[in-house]
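K.L.:
What follows is a predicted structure for the sequence shown.
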Amino acid sequence: MLLVDDEPALLVALKQLARSLGHDPILARSGGEALELLEGVDAVVTDYAMPGMNGLELLEAIRHRDDSLPVIFLTAQGSERTAVRAMKAGAYDYVTKPFDVDELGAVLERALETRALRRSNRRLAAERNLGRAVIGESEAMKGVLSAIERLAPKDITVLVRGETGTGKELVAALLHAQSRRAAGPLVRFNCAAIPPELAEAELFGHSRGAFTGATQARRGFFAQADGGTLVLDEVGELPPSVQAKLLRALQEGEIQPVGAGRVERVDVRVVASTNRDLAASARAGQFREDLYYRLAVVEVVIPPLRDRPEDIPALAAEFGRRYAERFGMHDVRLSPELISELKRAPWPGNVRELENAVARMIALSGGGEIPASAFTHPRPAEVEGETEAPPSGTLTLREHLDAIERSMIASVLAEVAGNQSKAARNLGLSRSALIDRLKKYGLA
């Protein structure tokens, strides 16, 4: 709770009140000082009349940074016009001085409840936009989700770091979905998937005739993300020549398409992700140090799944629900013994490997409760110098095709109310072939 007033005696009284309510007060004697202390704050109590930046100017600056942060005004008796202006400008509430302790305490409690509700609503809206639940039962992931909620409304560059498969793309999507840019485009650029000689043209665009094969002008990923968020996956793989141009785009908000003599203005928030230690790469001269500091204004580090096994039951249940629905299966459950086995596995491929493993077990099951015997622990990596075995949870091509076929058959059967002859005709199968597949997939 941030308390802002230029009168030391009033600040002491507010501090004592906040502590009596069980809150952690932070004190500021001016609006400028308050703006430097906003990180992690859940409510602001501010006086109106202060030297320099007054309370209304502070409110405007706060709303520009985080419009979900409740601001409570302290106004002198007879200053109703000021209070009305504050409420119209977006203040949560106001209390007249000298304030009644119980009244201010009640307003503070309501403000904090409103803050929590706004965060919850923002998370639910983000989940609806993403079409998936966001799961984080462990303290480590609660910390990550809390950081996302605080950072999303702030239009700053964020670096998301974590091992492959930990969910960096989900964190980037959440940052966009909970930001003021949520209605704008979310554009992804995989820095590791583009040949170095094409990376600049893909990122910044190119004019017609800029190089062999450029038969027409093309907007790059930066221009496509204008007004929204650009996610730079595996940003550590960008070639040095492109790193310099990316730095300019971040610093100046300007890009220059390849072969074009003009500079374009863009309004883009950048979220970068990497599985590397970019700080170490910068120190070793493998990545531009100035670009690293520009990207890592704030770093969000996602812990590996092996360090948060308490997240596995909820993740596995969500994946089970999702793939059972996709494959047209009903009443599919992961047994408690299976969940225990999943919690004991090392998961070198993290959440992505867990998802693949659950999808594989669902696809190969006949429905009902899936036993622990359906799961094979991932094999450890082979000795150094030998090829590492692929994660055992990864679906093979045959398993993917079987899952698709099972889903189609289940869907057609539902459409014809279980009439096998009609289903066989609709699927282009003989009745005997359909019966064989029904037995194979546990649908008989």
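P.N.:
Sure thing, it's come through.

K.L.:
all contacts plus neighbour counts: C-alpha atoms, from now on.
P.N.:
Will do.

K.L.:
so S207 sits right up against G213, yeah?
P.N.:
No: S207 is beyond contact range of G213, at 11.2 Å (criterion: Cα atoms under 8 Å).

K.L.:
Looking at the two, which is more packed in?
P.N.:
S207 (19 against 8; other Cα atoms under 10 Å).

K.L.:
nearest residue to that one other than its sequence neighbours?
P.N.:
Of all residues not flanking S207 in the chain, A217 sits nearest, at 4.2 Å (Cα to Cα, 6 or more residues apart in numbering).

K.L.:
T96 looks like it's in a helix, true?
P.N.:
No: assessed with DSSP: H, G, I helix; E, B strand; the rest coil, T96 is strand; it does not lie in a helix.

K.L.:
how close does it get to L14?
P.N.:
14 Å (Cα to Cα, to the nearest Å).

K.L.:
With neighbour numbers in mind, choose between those two.
P.N.:
Between T96 and L14, L14 has the larger neighbour count (other Cα under 10 Å), namely 22 against 18.

K.L.:
tell me the contacts of that one?
P.N.:
L3 (Cα atoms under 8 Å, 6 or more residues apart in numbering).

K.L.:
Comparison target, given below:
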Amino acid sequence: MYPAVLIVDDEITIIESLSGILSDDGFEVIHAFNGYEALKKIETESPDIVLLDIWMPGMDGIETLREIKQKFPNIPVVMITGHGSIESAVEATKSGAYDFLEKPLSIDKVMVTINNALNFRKLEEENLYLRKKTIEKNSITGTSPAVQALHREIMAAAPTDAAILITGENGTGKEMVARTIHQFSRRPEEPFIIINCAAIPEETLDSELFGHEKGALGHAASKNMGKFELAAGGTLFLDEIGDMNINTQAKILRALESKTFQRIGSSRVLHMDVRIIASTNKDLTTEIEKGRFRQELYFRLNVIPIHVPPLRERNQDIPMLVDTFLDKLAGQSATPKKTMSKPALDLLVRYAWPGNVRELKNLMERLSIMVQEDLIDVTHLPHPYHSGDTIDAANSPGELFAPDNLEQARTAFEKEYVRHKVAQVDGDITLAAKTLGTSTRYIKKKLT
């Protein structure tokens, strides 16, 4: 299928000459004599590119360009004029024109510009497709009220440059939320850089963040760019910032306040243009009280707080997640997709999921490999999933009677008892706490 070019000009000679040249090169040519006709042709013919004259009676080219960009933003528009000026070129570019050509037209330049514009459009479409796939890959799956509220928070926060603090238990998908925010931000084409504050040794964390000059450290055989520098223009994700040492916290705070930093061993001041997103599985207010986290840094990071709910608080999403994981696993292994029986799904819905979505994903991978049948049933579920979080000492005495002393046994029983009560109220921690006469913090602690 050949590309379609819409030529918009009130001079018939221009339309005829361009039509002949472009037709000979395999283009499908459409023409219009004014802006109003051009807008109608775009609606009915869907051209791949528009060549638009600036000087036309009635609606001029700039007005027509603005209308095209408002209604059909993905169509590249090349402006043509016999009265070219710097002012016209600037105005056309500001209004969204891809390029600017002057009469008398150079045929070679026309062809090069059209091909460049079409290649640019193709690249934009590919980028949009890849971005869409990235968003789909990193989106939190589910239709529960908790997930819908999370999506609303993400969409409200993403277009801003404000710092975001994502809280949630391990395995809930905090990094996925951060990636989604980046994709919907004003910086989606810029870098998304992650630093895991819990995984990097304290003695190398400063270097990882700010970089260092050659010879600045004992092992520094060359210059190293830090994560702040690598993330320039984009997003820096400080994962598990609650595990960052107190001294590095102070340096991060100074960098955020001054929007500048220095590599270790350098006197050069580097300016910072980075959107900061941080995450933690800890209660930072408690960490502040214990002197392990700086209150000023907390206020800097917690401009927009986003909490990722644990799986037990959105257990109605489990059937959808199970189906999604089994579908992906079948695609990866090129085998028929397995399904899960309703009784087995019911047990999974009632389970408390201390490992959250990560635990569910790992279980699905295990079952898809180990279960030979196409249907995964209750009998295929390993402990503790097959018990639905019920306490049944007669059926599994080894679990509750394994401890060697009374205190350990009491702790094990208490944990199982709380899980059982949470499962009975479909994962509603607030209701379980009220029923048991305790706090939600206590319940959460027993579920981890």
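P.N.:
Arrived safely. Note that this is a predicted model, so its numbers are computed, not measured.

K.L.:
pretty sure the residue nearest to S207 of the first structure is touching H206, no?
P.N.:
Yes: the criterion here is Cα under 8 Å, and A217 of the first structure meets it with H206 at 5.7 Å.

K.L.:
For burial, what's the neighbour tally of Q372 of the second structure?
P.N.:
11.

K.L.:
which residue lines up with it in the first structure?
P.N.:
Mapped onto the first structure by TM-score structural alignment, Q372 of the second structure lines up with G366.

K.L.:
so its match sits in a strand?
P.N.:
No: remark: G366 of the first structure does not belong to a strand; assigned using three-state DSSP, it is coil.

K.L.:
related to what we said a few turns ago, quick one: map the residue nearest to S207 of the first structure onto the second structure.
P.N.:
So, by TM-score structural alignment, A217 of the first structure is matched to K223.

K.L.:
and that match, what does it touch?
P.N.:
By Cα under 8 Å, 6+ apart, the residues touching K223 of the second structure are 211-215.

K.L.:
Same list (those) but as a markdown table, adding distance to V422 of the second structure and secondary structure.
P.N.:
Converted to a markdown table, those look like this (distance: Cα to Cα, whole Å; DSSP: H, G, I helix; E, B strand; the rest coil):
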| residue | distance to V422 of the second structure | secondary structure |
| --- | --- | --- |
| G211 | 47 | strand |
| H212 | 50 | strand |
| E213 | 54 | coil |
| K214 | 56 | coil |
| G215 | 56 | coil |
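
K.L.:
Mind telling me the two of those farthest from one another?
P.N.:
G211 and G215 (12.0 Å; Cα to Cα).

K.L.:
In terms of neighbours, single out the busier of these two.
P.N.:
Shown here are G211 of the second structure and G215; by other Cα under 10 Å, G211 has more neighbours (24 against 13).

K.L.:
After alignment, which residue of the first structure pairs with the more buried one?
P.N.:
That one, G211 of the second structure, aligns with G205 by TM-score structural alignment.

K.L.:
Apart from its chain neighbours, what residue comes closest to its match?
P.N.:
Excluding the flanking residues, the one nearest G205 of the first structure by Cα to Cα, 6+ apart is G220, at 3.6 Å.

K.L.:
List the residues that contact the one you found.
P.N.:
Counting by Cα under 8 Å, 6+ apart, G220 of the first structure has contacts 201-206, 257.

K.L.:
Now, those residues that are in helices?
P.N.:
201-204 (DSSP state H).

K.L.:
show me where the stretch 301-444 of the first structure has helices.
P.N.:
312-326, 336-344, 350-364, 397-415, 420-427, 431-440 (DSSP state H, counting those that start in this stretch).

K.L.:
How about the secondary structure of R262 of the first structure?
P.N.:
Per three-state DSSP, R262 of the first structure ends up coil.

K.L.:
ignore the last one, V231 of the first structure
P.N.:
Quick answer, by three-state DSSP: V231 of the first structure is strand.

K.L.:
Correct me if wrong: it contacts L186.
P.N.:
Yes: here V231 of the first structure reaches L186: they are 7.5 Å apart, a contact under Cα under 8 Å.

K.L.:
who's more crowded, the two?
P.N.:
V231 (26 against 21).

K.L.:
what about V71 of the first structure, how many neighbours?
P.N.:
V71 of the first structure: 26 neighbours (other Cα under 10 Å).

K.L.:
looking at it, it is touching E60, isn't it?
P.N.:
No: between V71 of the first structure and E60 there is no contact under Cα under 8 Å: 10.3 Å.

K.L.:
and L363 of the second structure, what pairs with it in the first structure?
P.N.:
The alignment partner of L363 of the second structure in the first structure, by TM-score structural alignment, is A357.

K.L.:
where's its match relative to L315 of the first structure, distance?
P.N.:
Using Cα to Cα, A357 of the first structure is found at 12 Å from L315 of the first structure.

K.L.:
Tell me which of these two has more neighbours.
P.N.:
A count of neighbours by other Cα under 10 Å puts A357 above the other of A357 of the first structure and L315, at 26 against 20.

K.L.:
From I164 of the second structure, how far out is R186 of the second structure?
P.N.:
Taken as Cα to Cα, the span from R186 of the second structure to I164 of the second structure is 15 Å.

K.L.:
Give the full set of residues in contact with E325 of the first structure.
P.N.:
Going by Cα under 8 Å, 6+ apart, the list of residues near E325 of the first structure is empty.

K.L.:
cool, E415 of the first structure as well?
P.N.:
Contacts of E415 of the first structure by Cα under 8 Å, 6+ apart: none found.
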